[in-house]
Every structure is written in C-alpha cells, then in structure tokens.
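**Student:** Sharing a sequence plus its predicted fold:
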Amino acid sequence: MSDSDRLAACRLLGPHPGGAAGRVSTAVRRFLVHAIPPGQEERAGVLLAVSGGRDSMALAVCAVDICARRGLVVRALTVDHGLREGSAREADEVAHRLAGLGADARVAAVDAGAPGGGPEAAARRARREALEREALRLRRDAGADRVLVLLGHTMDDQAETVLLRLARGSGVGSLRAMDPLTVWEPGRVEAGRPLLGIRRRDTGACCEQLGLAWVEDPTNSPDGPWRASDGSALRRSAVRSRALPALAEALGVDPVPALARTARMAALDDDALEEQAGLLWERAVKVVDAAGGTAGGGVLVLDCAADALAQAPAAVRDRVLHRAILAAGGRSGDVTSEHVGRVSALVAAWNGQGSADLPGLTARRLPGGAVRLAPGRPGERGTPRG
C-alpha cells in the first residue's frame, strides 16, 4: 500500500476536524494514546472490526487517520455471517469502502449457524473467533508483540447492555457492562472500545459530515428477520427501540448518560471488590488436588477455622466462593447465586446441615470447620469423602 493510499483518511478528515467527526476522532486518538503509548508503535498492530454500520465506519475512518499519522500498522476486517441474502456482496462493498480510506481491508466468511444461545449469540461467537484469528495473523505479519482490536460500541450500546443485565438481576460485576479494554488473548490480543463516551447520533453525524456511506443492518430492527425463541423481538432491539424511549418519556430526561455512568461506577466497585476477594482467596482457599474430577477441576478446601471467610462481607465472600466452585470444576453457565448461597451457609451459617449439591460438585463441612469442594455427587464412586 502506497503512502498516498495510507493518507486517504487523513485527507478526508483534515488536520483538525470539527463537529461530530472531531468528537469521534478525539475519542479514538485519546484511547489509542492510552492503549498504545507513544514510542510503542513498532510493537503493536491495530485491527478494526467493521460491520459497515455507522458506528464502525466512523470508528474506521478516524482510526485509519490516526494510525497513519502515528505509523501504526492497521488492518480492517468485515465479517460475513452468511445469515441473509446478499451478505457476501455487502461485506465486499464495505471492504471496498475501507480500501478507499486507505485501510488494508479484508473479509472473513463464517458459519454462524452453531446452536446455543440463539442467533445473536452464535453470530457474536463466530465474529469474535474470526477477529481473534485475524488479529493473530496481523501480529505475525507485522512482527508485533500485541494487536489491539477496535470495536465500535457506543454509549448507547453500553446503556442497552446495562438495562439488559439489570433485567436479569445481575450483580455489580455484570453491571459494569462493556469495559473500554478487554484481554482476549493474554499478552497477544486485546479488544478496545474507544467510543463508549460517544453517542450513536454522533457516529451517524460523523459519517454524514464526511460523506461516508454505511449499511443498515435489518437485524437491528425490532421487526427484523431474527426473533427471540418466543417469537418476540430480539431483546437488544426491543430495548433500543422501545424501552429506552419509554424511559426517556417517563423520566423526562435522556437515560443513556446516566446508565453509562452507572456502568463506570460499577466497574470501580467491582475492581475494588475483586481486589479484596483476591486477598481473601490467598488466606482462605487451599487447592488440594488440581488434577482431580472433571476437566479443569479438582478438590478445594475452604478454611473456615480462622473465621476469615465467615466474617468477611458477603459481597467479598460470595466472590471467593463463586470462584472456588468454578476452580473445583463447577460448570460456569450453571452456577447461580443459589449455589453460592448453599456454600456460604456451610461457611458462615453452619448448624449441622449436610452436604450441598452444586453443578458437578459436592460441598460438605469437614470436622474441624473446613468446607471441601470436590467433583461428583454424594455417594458417587470416586467422590472424595471427608
């Protein structure tokens, strides 16, 4: 790719863009300075996840501009899920637009028909796998230490995520919603969301200001082709088109900034609780047999004799217990707050009750006050006894 090609986005934006383009560009520039500090350009690559919608197109033009100015290797990937007629042609058109901006643009066709979690979850899983593969390929091609995958989630997406998780009765760890920076492959691939402080209306205005065409995905509509298992609109689409407008009307204010602020505050609280839980884990949890039972599981003993667990705040203790259940081989998707509560009762409210059944595990109080977590059910052959 020639220097003139690489500078296409720079020419489009100009040296000091104003309006919506300026707001998006500033957000991306600040994020990249934080994520890839000056002087580390040769050690990092940037992969843009571009669906072709207004959010990802606004992100792409600003990111290509900034990467070109900083000398960062940048590549763009559009994923064709193959779930609707004409999707391959549409993906090729998006890649062509990106190439016109000076991006090294590629298309990945994936099979998003895998069962489990509905069409949204299957598409999301296939998309992430494609992005991870391309990120590792870019890392190899560029000789970089790490690759940063930039995603186009906005403040509006964050607010929708908070509402969806509130409706599920999620705790503070879930209400942090989407983090600005997430590790996908430790030491190799990270995912970044530069636009969490930017409104969706700004990304659309940015594209209009710069004359960028974008794709309208019909699956984002509540009347689109994808439906929930009960035939109703997909949950995120319904929240976007119905719940948030209803909240705005009922409250008399736009709820999106407040919901995004809730996510930021929840992230701070969650980090503090995780730090305390880590300290408590070191004091109170002992791995007896890391190879036992189910894959990735083993036998853990929770030390209750010193009362460190029993007297810890429930918010901290329950985090340790949840982590212990998973470490012992509990099935992540099946572990609920009720299961954590059963172990918590053995630790902090024991009055002679028997063992507690957990997904794939048994927890039982031992003589001397410890609680043992081990794979299996009471009475199963191979289930460890006290």
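**Tutor:** Done, it's in. A quick note: this is a predicted structure, and the numbers were derived from the prediction, not measured.
**Student:** C-alpha only now, for contacts and for neighbours.
**Tutor:** OK.
**Student:** roughly how far is the host helix or strand of L273 from the heart of the chain?
**Tutor:** Using DSSP states H and E, L273 sits within helix 256-284. Computed by C-alpha atoms, centre = their mean, to the nearest Å, the chain-centroid distance of helix 256-284 equals 16 Å.
**Student:** on contacts alone, who are the packing partners of whichever helix or strand comes after it?
**Tutor:** Next along the chain after helix 256-284, taking DSSP H and E as the criterion, comes strand 285-289. Contact here means 3 or more C-alpha pairs under 8 Å, 6 or more residues apart in numbering; DSSP states H and E; on that basis strand 285-289 packs against strand 299-302.
**Student:** Pasting the second one now:
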Amino acid sequence: MDRPGSRLARTRRLPETAAVLEIRQAVRAWLPEYAPARAVAVALSGGADSLALTAAAVVEADSVDALIVDHRLQPGSAQVAADAAAAALRLGCRSARVLEVEVGTEGGMEAAARHARYAALGAARAGLPVLLGHTLDDQAETVLLGLARGSGGRSIQGMASYAEPWGRPLLGVRRAVTRQFCADFGATPHEDPHNFSPDFTRVRLRSEALPLLEDVLGGGVAAALARTAEQLREDGAVLDVLATDLLEAARGHRTDPATATDEDTLSIEILATAPAALRRRAIRAWLLAGGAKALTDKHLRAVDALVTAWRGQGGVAVGGGSPRTRLVAGREHGRLTMHRR
C-alpha cells in the first residue's frame, strides 16, 4: 500500500511536548549507532507504542517503511491492519505493507503468534533493520518472565537495543510516555483486546504483578529491572568472548594426535579445569553450533555433568534431532562428542 508524493509534504508536524521530545531523542540516539544509512522499517500494530515510534522515526530517519502484521486471530483484524497502514502513510512513511500470517499452535498462542510475526517481518524487511516498539515496561516484564524460568543470567538479560535485524529504540522509555505522545499528537491508538486478557501471562504481569511490586517496594521496580538486564548483557558479552576462547582451546587440544578426527569434539581436560560459568557457556555455544534447538538449563547441566560428574552415565539427548533421529551429546575417550542416533 503505497502513495506517491514527497515524504516531507506528507509528514505531520509533531508538537514539541515533553513526551514527543523524549521519544524523538530516543530514536535520534539509536539511528547513528545501528542504522547509519538512516533507512528503517517499523513494525506497526496501530497500538500506542508502535504508533509513537513510527511518527518519531518518520521525522528522525530519512526513509521509513511500515510493516503491519495481521495475525487474523480476531474479527475485524483486516480493518485494524488497513487502518494502521493508512495511518503510516499519513504520518509520512515511504510505504506501508500489510502482512497476513497463519498462526500455528506450537508453544501456545502467544508463542505461535510471535513466531509467525517475526518470520513475516524478517521476510518483508528488504534488508532494513526493523524497529520494534518495546518500552522499558516491556523490558521489565521480560526480565520477570526470565527470572521465573530460572535459566540463569542469560534468561534475565532482557531485550537488546539491537539484535540484527531487530531494533528497539524505546527500551528506556516508559509506556505511559508513548500514550502521552499519541494524546499530544492527536492520534488514537488501537487497543488490542488481547492486551487486557488475563489468559496471557504477560498481561497478568503487567496488570497485577508489576503494580504490586511497585507498591510493596516503593516504586522504581520497572526501571531497576531494566538496569539489571543492561548490566547482565554487558557482563554476558565479556563472558561470551572468554567462552569462545575456551571453546576453541577445547576443540584443538588433543593429548593423543592419533585420535584426531574431522568431528567437532571437545577436550574434557580443558573444559573440566575452566570456571563453571565459562565452561557452560562454551558447551552451550558448541551444542547450538551442532544443531541443538530449544536448549534448557536441564539439558545444559546434564551435558556439563559428563565433564564434571562422570560416573559412566550415557549420552544426553538434546533438542534438534528429527522424527527418526536424536541429537545426543556423549563422552568418548576423554572428549565430548555429538552424534545423531
């Protein structure tokens, strides 16, 4: 859905209110670091967060393409998507495309819808980074969900400002600011009924758990959770570099050159003498490179036990096989191995 004409001629002037300036500054700061070409796509749902992001991006970037995903899960979703596309063009987007998707059932509706949405956005972005309207509040909810899973520091690192191709300029902005932006701008955002349904865990976190934590702890909880996530991402980046060095050392070290093969195996001796935090990160990277999928903390610790608590136990099946085969990590002749059986 495109419309000819100058972008500047079509761009509505933004009022200079505190909310508008905060969001514009967030987008302005994000662009030179992650999108120096200043051409981006924006995932637009029509809600306040993505609407405010789109309006700010049109002013701050050189060109903006709006991508609107129609999950087709609710009556009237096609009209909501069409309205969002029309709003994008009024704001001054270079183009606006509606992407219809089929939502499966694997992992529940939330996970299936997210998978379908990201797949559609990834296929339609035409090489551009895709801006997502996640806010500081979304970050806090993500950290709490990760904390509940108990899968270690990586699960509570939250979302990054940029993880190619996904950009999140508003991670330091509160959700209330995006709503105020729309009010100041005179835009009416779409209210998705799913965002108020207690059937979804994230909605209950948003409407029940976080407000309770804010009340009990005297406020500032969402911002504190977001700061914690940022600190963990910084620490995690350093640990990942060190774990990569460990992984390469474990791949190359062989006490007996005669046992060398073309298989990607790891030295038990090298891994066993490394700190646990680095060893498990190295093993995780090795498993993922070998085709493992949906690794859990239970999987990782079971493979780690092949190194640190060897009692003759058999191999560990990890996700990533096929209907006829399993991906199995094992221990053979002083090395970690990975086979499809």
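**Tutor:** Yep, that arrived. Note that the coordinates shown come from a computational prediction; the quantities given were computed from them, not determined experimentally.
**Student:** Could I get the TM-score for this pair?
**Tutor:** Here the superposed chains carry a TM-score of 0.88, computed using TM-score structural alignment, normalised by the length of the second structure; 324 aligned residues with a C-alpha RMSD of 2.1 Å.
**Student:** so the helix holding L273 of the first structure aligns onto which residues of the second structure?
**Tutor:** Using TM-score structural alignment, the residues of the second structure aligned to helix 256-284 of the first structure are 222-250.
**Student:** That stretch vs the first structure, average offset?
**Tutor:** Its aligned residues in the first structure lie a mean 0.6 Å from stretch 222-250 of the second structure after superposition (mean C-alpha distance after the TM-score superposition for the first structure).
**Student:** before we move on, back to that, check which helices and strands the helix holding L273 of the first structure sits against.
**Tutor:** Checked by 3+ C-alpha pairs under 8 Å, 6+ apart, helix 256-284 of the first structure has helix 155-167, helix 172-175, helix 314-327 packed alongside it.
**Student:** Tell me, how many residues neighbour the counterpart of G107 of the second structure in the first structure?
**Tutor:** Using TM-score structural alignment, the equivalent of G107 of the second structure in the first structure is G117. Counted with other C-alpha atoms under 10 Å, the neighbours of G117 of the first structure add up to 11.
**Student:** measure G117 of the first structure to E90 of the first structure for me?
**Tutor:** 26 Å (C-alpha to C-alpha, to the nearest Å).
**Student:** Which residue comes closest to the equivalent of R340 of the second structure over in the first structure once chain neighbours are left out?
**Tutor:** Taking TM-score structural alignment, R340 of the second structure has P375 as its aligned residue in the first structure. Leaving out its chain neighbours, the residue that sits closest to P375 of the first structure by C-alpha to C-alpha, 6 or more residues apart in numbering is L361, at 4.3 Å.
**Student:** A103 of the first structure versus that neighbour, what's the distance?
**Tutor:** Applying C-alpha to C-alpha to L361 of the first structure and A103 of the first structure gives a distance of 51 Å.
**Student:** Looking at the two, which one has more neighbours?
**Tutor:** Neighbours were counted for L361 of the first structure and for A103 using other C-alpha under 10 Å; A103 has more, 30 against 25.
**Student:** quick one: what's aligned to that one in the second structure?
**Tutor:** Aligned partner of A103 of the first structure by TM-score structural alignment: C93.
**Student:** so who does that match touch?
**Tutor:** By C-alpha atoms under 8 Å, 6 or more residues apart in numbering, the residues touching C93 of the second structure are 7, 58, 63-66.
**Student:** which of those residues lies closest to L171 of the second structure?
**Tutor:** V58 (18.6 Å; C-alpha to C-alpha).
**Student:** State the three-state secondary structure for the aligned partner of that closest one in the first structure.
**Tutor:** Under the alignment (TM-score structural alignment), V58 of the second structure pairs with V64 in the first structure. Look at V64 of the first structure: counting by DSSP: H, G, I helix; E, B strand; the rest coil, its state is helix.
**Student:** you'd agree V64 of the first structure is up against D5?
**Tutor:** No. With contact defined as C-alpha atoms under 8 Å, V64 of the first structure does not count as touching D5 (10.7 Å).
**Student:** follow-up on the earlier one: Provide a list of residues in contact with the match of V58 of the second structure.
**Tutor:** So V64 of the first structure contacts 6, 9-10, 74, 101-103 (C-alpha under 8 Å, 6+ apart).
**Student:** mapped onto the second structure, which of those hold?
**Tutor:** Retained in the second structure (both residues aligned by TM-score structural alignment, their matches' C-alpha atoms under 8 Å) from these: 9, 74, 101-103.
**Student:** now, which of these lie within helices?
**Tutor:** Residues of these located in helices (DSSP state H): A9.
**Student:** out of the kept ones among the contacts of V64 of the first structure, who's nearest E185 of the first structure?
**Tutor:** V74 (18.5 Å).
**Student:** I figured that closest one hits A105, correct?
**Tutor:** No. Applying C-alpha under 8 Å as the test, V74 of the first structure and A105 come out as separate, 9.3 Å apart.
**Student:** Neighbour count: these two, which is higher?
**Tutor:** V74 (27 against 22).
**Student:** the longest strand in the second structure is where?
**Tutor:** The longest strand of the second structure (DSSP state E) is strand 63-70.
**Student:** And it, how far out from the chain middle?
**Tutor:** With C-alpha atoms, centre = their mean, you get 18 Å for strand 63-70 of the second structure.
**Student:** cool, stretch 168-187 of the second structure as well?
**Tutor:** The answer for stretch 168-187 of the second structure is 20 Å, by C-alpha atoms, centre = their mean.
**Student:** Run a quick neighbour tally on G86 of the first structure.
**Tutor:** 10.
**Student:** How about L136 of the second structure: what's its closest non-neighbour residue?
**Tutor:** Using C-alpha to C-alpha, 6+ apart, the closest residue to L136 of the second structure is L171 (4.6 Å).
**Student:** Would you mind finding the match for that neighbour in the first structure?
**Tutor:** In the first structure, L171 of the second structure lands on L196 (TM-score structural alignment).
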